[in-house]
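In: Return atomic coordinates for the entry below.
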Amino acid sequence: MQTNEINKLMQEAARDAVSYVAKQHQLQLDFTLASLQDVDTVLATLHQHQLQQSHSAELLFTLSNILGAYIGEVFISNYGGNWHNNTADNAAPYISVQLSDKEFPFASVCYHKIIQNDAISVADYVKQAAANVMQ
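Out: Purely as a prediction, here's the structure:
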């Protein structure tokens, strides 16, 4: 997959996240750092639903990826970086944001917050990721 194709795919996925959050959670995402608090709220709600009744693997994959794309687009617009298709493991490729020599798998962070640890804050993760790059 070419870089421009990945960029387009992730931008479309981020727009899907905005639509999903507006329709299902009545929150308006505006691609600002402050909007990551709303993403945390949505992920916390999804975590609570997961505890009550497991989401399907397909739904978890989709939600993690569209919300991860949204977070990535916010990160890129504020700090820079590019989408990167990591195919080091052919059995488990993934798309992340790469900036400098660092890689940030935002979809994975979303997945872990939904499935395992509601205490994870994507807003804090983004701040820490930016700080790590700036060092």
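In: switch to C-alpha atoms for all contacts and neighbour counts from now on
Out: Will do.
In: so where do the strands sit in this structure?
Out: Assigned strands in the chain, in chain order: 82-86, 94-99, 102-104 (criterion: DSSP state E).
In: With I120 as the reference, name the closest of those strands.
Out: strand 102-104 (14.7 Å; C-alpha to C-alpha).
In: show me the contacts for the most centrally placed residue in the chain.
Out: Nearest to the geometric centre of the chain sits G68, at 1.3 Å (C-alpha atoms, centre = their mean). G68 sits next to 14, 105-110 when contact means C-alpha atoms under 8 Å, 6 or more residues apart in numbering.
In: Compile the strands of the chain into CSV and extend it with columns for mean neighbour count and distance to G72.
Out: Shown next, in CSV, are the strands of the chain (neighbours: other C-alpha atoms under 10 Å; distance: least, C-alpha to C-alpha, whole Å):
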stretch, mean neighbour count, distance to G72
strand 82-86, 19, 8
strand 94-99, 20, 6
strand 102-104, 18, 8
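In: To check against the first, give me the structure of this:
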Amino acid sequence: MQSVDITKLMQDAARDAVSYIAEEHKLTLDFSLASLTDIDTVLSTLHQRQQQQSHSSELIFTLTNIIGAYIGEVFIANYGGNWHNNTADPSAPFISVQLSDKEFPFASVCYHKITQDNAILVANYVKQAAANVMQ
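Out: Prediction:
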């Protein structure tokens, strides 16, 4: 997949996240760093629902990818970087944001928060990711 195609795909996915969160969670996202606290709220709600009754793997895949795309677009807008299709392991490719020599798989962070560790704060993860690049 060409980088232009990946970028468009992820921008479209981020817009899907904005629509989903507005409809299902009644929150308005604006692609600001401050909006990441709303993302944490949504992911916490999804984590609580997951604990009560497991979501389908297809739903989790879709939600983590669109919300991860939103987080990535916020990161790119504030710190720079590009979408990157990592195919190092052909059996488990993933799309991440690449900046300098670092990769940030935001969808994976969303997946981990929903399915395992609600204590993860996306807003803090993004700040730490940016700090790691600036070192």
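In: Nearest to T41 of the first structure, out of the strands of the first structure?
Out: strand 102-104 (20.6 Å).
In: Relative to the second structure, what is the average displacement of the closest one?
Out: In the superposition against the second structure, strand 102-104 of the first structure averages 0.3 Å from its aligned positions (mean C-alpha distance after the TM-score superposition for the first structure).
In: Out of the strands of the first structure, which gets nearest to S56 of the first structure?
Out: Shortest separation from S56 of the first structure across the strands of the first structure is recorded for strand 94-99, at 19.6 Å, computed as C-alpha to C-alpha.
In: Which stretch of the second structure is the closest one matched to in the alignment?
Out: Aligned using TM-score structural alignment, strand 94-99 of the first structure spans residues 94-99 in the second structure.
In: Check what contacts the matching stretch and list those residues.
Out: Stretch 94-99 of the second structure is contacted from outside by 72, 76, 80-87, 103-107, 133, using C-alpha under 8 Å, 6+ apart.
In: between those residues, which is nearest R49 of the second structure?
Out: Proximity of the contacts of stretch 94-99 of the second structure to R49 of the second structure (C-alpha to C-alpha) peaks at A107, which lies at 18.3 Å.
In: quick one: what's aligned to N78 of the first structure in the second structure?
Out: Counting by TM-score structural alignment, N78 of the first structure corresponds to N78 in the second structure.
In: residue boundaries of the helices in the second structure?
Out: Secondary structure of the second structure (DSSP state H): helices at 3-25, 36-52, 57-79, 106-115, 122-134.
In: Could you say which one of these comes nearest to A92 of the second structure?
Out: Closest approach to A92 of the second structure among these (C-alpha to C-alpha): helix 106-115, 12.1 Å.
In: Also compute the angle for that closest one relative to helix 57-79, please.
Out: 130 degrees (axes from the mean of the first three to the mean of the last three C-alpha atoms, to 10 degrees).
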